[in-house]
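# just to be clear, the model below is a prediction. Sequence and coordinates:
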Amino acid sequence: MVPSADEPNALTHIGARGEARMVDVSDKEATSRVAIAQGQVRMAASTLAAIMAGDAKKGDVIGAARIAGIMAAKKTADLIPLCHPLSLSKVLVDIAPDDALPGLTVRAEARCVGPTGVEMEALTAVSVACLTIYDMAKAIDRGMSIEEVRLIEKRGGKSGEWRAAQGKRQGEKRR
């Protein structure tokens, strides 16, 4: 039997009969919400150099990826089942070269005032920006990999603030 939503540790998106359902947030207080997510596209050093020089055949890789990430955040509820449509007040996508990878680090910040968080919007922005980088540079390097897409920080709502542990992924045990 599936636990009811009133029970501790209950699955909030599963009804009493096991059916998928959207959580009712109508009684939750509207608060300022912020989420920051990050991911990386690892590639050959020569691919990074070509992107930074503007030599990708499809055009401005970083500019296109930034716009794609912003657009994706605004469409999260259309892409992810059971996500609430939100009135976003800010979406910022920053893409920076990282010679140590080598590759590009994508970071997104999403903000709203509402009854539910914006973590999925920030994660969607990062994911789609990374996919766009891959798409625009795949003619140069099909061996690129999208890595470490994760939530870095969230603020607001009943659960307050949360930050990922530095130097290791959340839940990962130190060796």
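Arrived safely, thanks for sending.

# rest of the way, CA atoms for contacts and neighbours
Noted.

# which ones are touching the nearest residue in space to V25 that is not next to it in sequence?
The shortest distance from V25 to any non-neighbouring residue, by Cα to Cα, 6 or more residues apart in numbering, is to P115 (6.1 Å). Contacts for P115 (Cα atoms under 8 Å, 6 or more residues apart in numbering) come out as 25-26, 28-31, 157.

# hmm, try it at 7 Å
Contacts here follow Cα atoms under 7 Å, 6 or more residues apart in numbering; on that basis P115 touches 25, 28-31.

# in helices, which of the residues you listed fall?
Among the contacts of P115, no residue falls in helices (DSSP state H).

# just the ones in strands from these, please.
Under the assignment DSSP state E, those contribute T31 to strands.

# remind me which helix or strand the closest residue in space to R142 that isn't next to it in sequence belongs to.
Among residues not flanking R142 along the chain, Y134 sits closest, at 8.0 Å (Cα to Cα, 6+ apart). In the assignment (DSSP states H and E), Y134 maps to helix 119-137.

# got the buried residues for that helix?
Neighbour-count burial for helix 119-137 flags 119-134, 136-137 (criterion: 16 or more other Cα atoms under 10 Å).

# okay, pairing it with this:
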Amino acid sequence: MVNYPHMNEQGRAKMVDVSEKAMTRRTAEAKAVLRMKPETLDAIRKGTVGKGDVLAVAQVAGIMAAKKTSELIPMCHPIPLRGADIAFSFFEEDRLEVVARVKTDNVTGVEMEALTAASIAALTVYDMCKAHDKGIMIEETCLLKKTGGKSGDYLREEVKG
């Protein structure tokens, strides 16, 4: 049988042993883009959505999600985060971009924490705005960049330059 780090001797999934890896500074940045009716985006911008301040609630939800990633994704290691932040950008007349940035000093990376944070922040925007616009689409969820670790740095192609 081939030895894969994510499989045990029976060929079943396991959490990877990271006990021999070096402790390094690791960062990750991920995004999710929401597309919605222009009037929905305008209501978010003006703070007139009936459930309250959409971006404030989504920001807290994203940060909480980053901290809870190992409870949601079965093979993720629990990681003490050194920082987590969510930023929002309005672009075009119908799009909202959510960017999550996460940092740790640890033996494993925070890509999943950043992706989870961006995803949950986007889902929170949907939840708070669904009475206004059930057609909101969450799209383009992806890792933008990561630093640190054995595999080195990563920068998504379309953001280079």
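Here it is on my side, so go on. In this text the structure is predicted, and so the values were computed from the model without any measurement.

# quick one: TM-score?
For this chain pair, the superposition-based TM-score is 0.96 by TM-score structural alignment, normalised by the length of structure 2; 160 aligned residues with a Cα RMSD of 1.3 Å.

# once aligned to structure 2, how far is whichever helix or strand comes after the helix holding Y134 of structure 1 on average?
Next helix or strand after helix 119-137 of structure 1 toward the C-terminus (DSSP H and E): strand 145-155. Taken over the aligned residues, the distance from strand 145-155 of structure 1 to structure 2 averages 0.4 Å (mean Cα distance after the TM-score superposition for structure 1).

# distance of the residue sitting nearest the centre point of structure 2 from T104 of structure 2?
Against the mean C-alpha coordinate of structure 2, by Cα atoms, centre = their mean, the closest residue is L115 at 2.5 Å. To T104 of structure 2, L115 of structure 2 is 15 Å away according to Cα to Cα, to the nearest Å.

# next: K37 of structure 2.
K37 of structure 2 sits 37 Å away from T104 of structure 2, going by Cα to Cα.

# which position in structure 2 pairs with G117 of structure 1?
Aligned by TM-score structural alignment, G117 of structure 1 pairs with G109 of structure 2.

# excluding its backbone neighbours, what's nearest the counterpart of G149 of structure 2 in structure 1?
Superposed on structure 1 with TM-score structural alignment, G149 of structure 2 falls opposite G157. Closest residue to G157 of structure 1 apart from its sequence neighbours, by Cα to Cα, 6+ apart: T31 at 5.9 Å.

# quick check, the one you found in contact with S159.
No: counting by Cα atoms under 7 Å, S159 is not a contact partner of T31 of structure 1; they are 11.4 Å apart.

# which residues of structure 1 fall in helices?
Along structure 1, the stretches classed as helices by DSSP H are 45-53, 61-74, 76-79, 119-137.

# so which bit of structure 1 is stretch 16-25 of structure 2 matched to?
Alignment of stretch 16-25 of structure 2 against structure 1: residues 23-32, by TM-score structural alignment.

# list the buried residues in that stretch.
Counting neighbours by 16+ other Cα under 10 Å, one finds that the buried residues in stretch 23-32 of structure 1 are 30-32.

# can I get these in CSV with distance to L82 of structure 1?
Converted to CSV, these look like this (distance: Cα to Cα, whole Å):
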residue, distance to L82 of structure 1
A30, 19
T31, 20
S32, 21
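
# and which of these is nearest to P85 of structure 1?
A30 (13.9 Å; Cα to Cα).

# for the closest one, give me its contacts.
Shown in contact with A30 of structure 1 (Cα under 7 Å, 6+ apart): 113-115.

# please repeat the previous calculation with a cut-off of 10 Å.
With contacts defined as Cα atoms under 10 Å, 6 or more residues apart in numbering, the neighbours of A30 of structure 1 are 112-117, 156-157.

# for A20 of structure 1, same thing?
Residues near A20 of structure 1 by Cα under 10 Å, 6+ apart: 11-14, 81-82.

# ok, now how distant is it from T76 of structure 1?
As for A20 of structure 1, its distance to T76 of structure 1 is 18 Å (criterion: Cα to Cα).

# how many other residues sit next to the closest residue to L104 of structure 1 other than its chain neighbours?
Spatially, and ignoring its direct neighbours in sequence, L104 of structure 1 is nearest to P97 (4.5 Å; Cα to Cα, 6+ apart). Each residue near P97 of structure 1 was counted by other Cα atoms under 10 Å, and the total is 18.

# so what corresponds to P97 of structure 1 in structure 2?
Matched to structure 2 by TM-score structural alignment, P97 of structure 1 sits across from F90.

# now R107 of structure 1
In structure 2, R107 of structure 1 lines up with V99, judged by TM-score structural alignment.

# hmm, back to that, adding distance to A50 of structure 1, write the contacts of P115 of structure 1 out as a markdown table.
Compiled in a markdown table, the contacts of P115 of structure 1 are given as follows (distance: Cα to Cα, whole Å):
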| residue | distance to A50 of structure 1 |
| --- | --- |
| V25 | 47 |
| K28 | 48 |
| E29 | 48 |
| A30 | 45 |
| T31 | 43 |
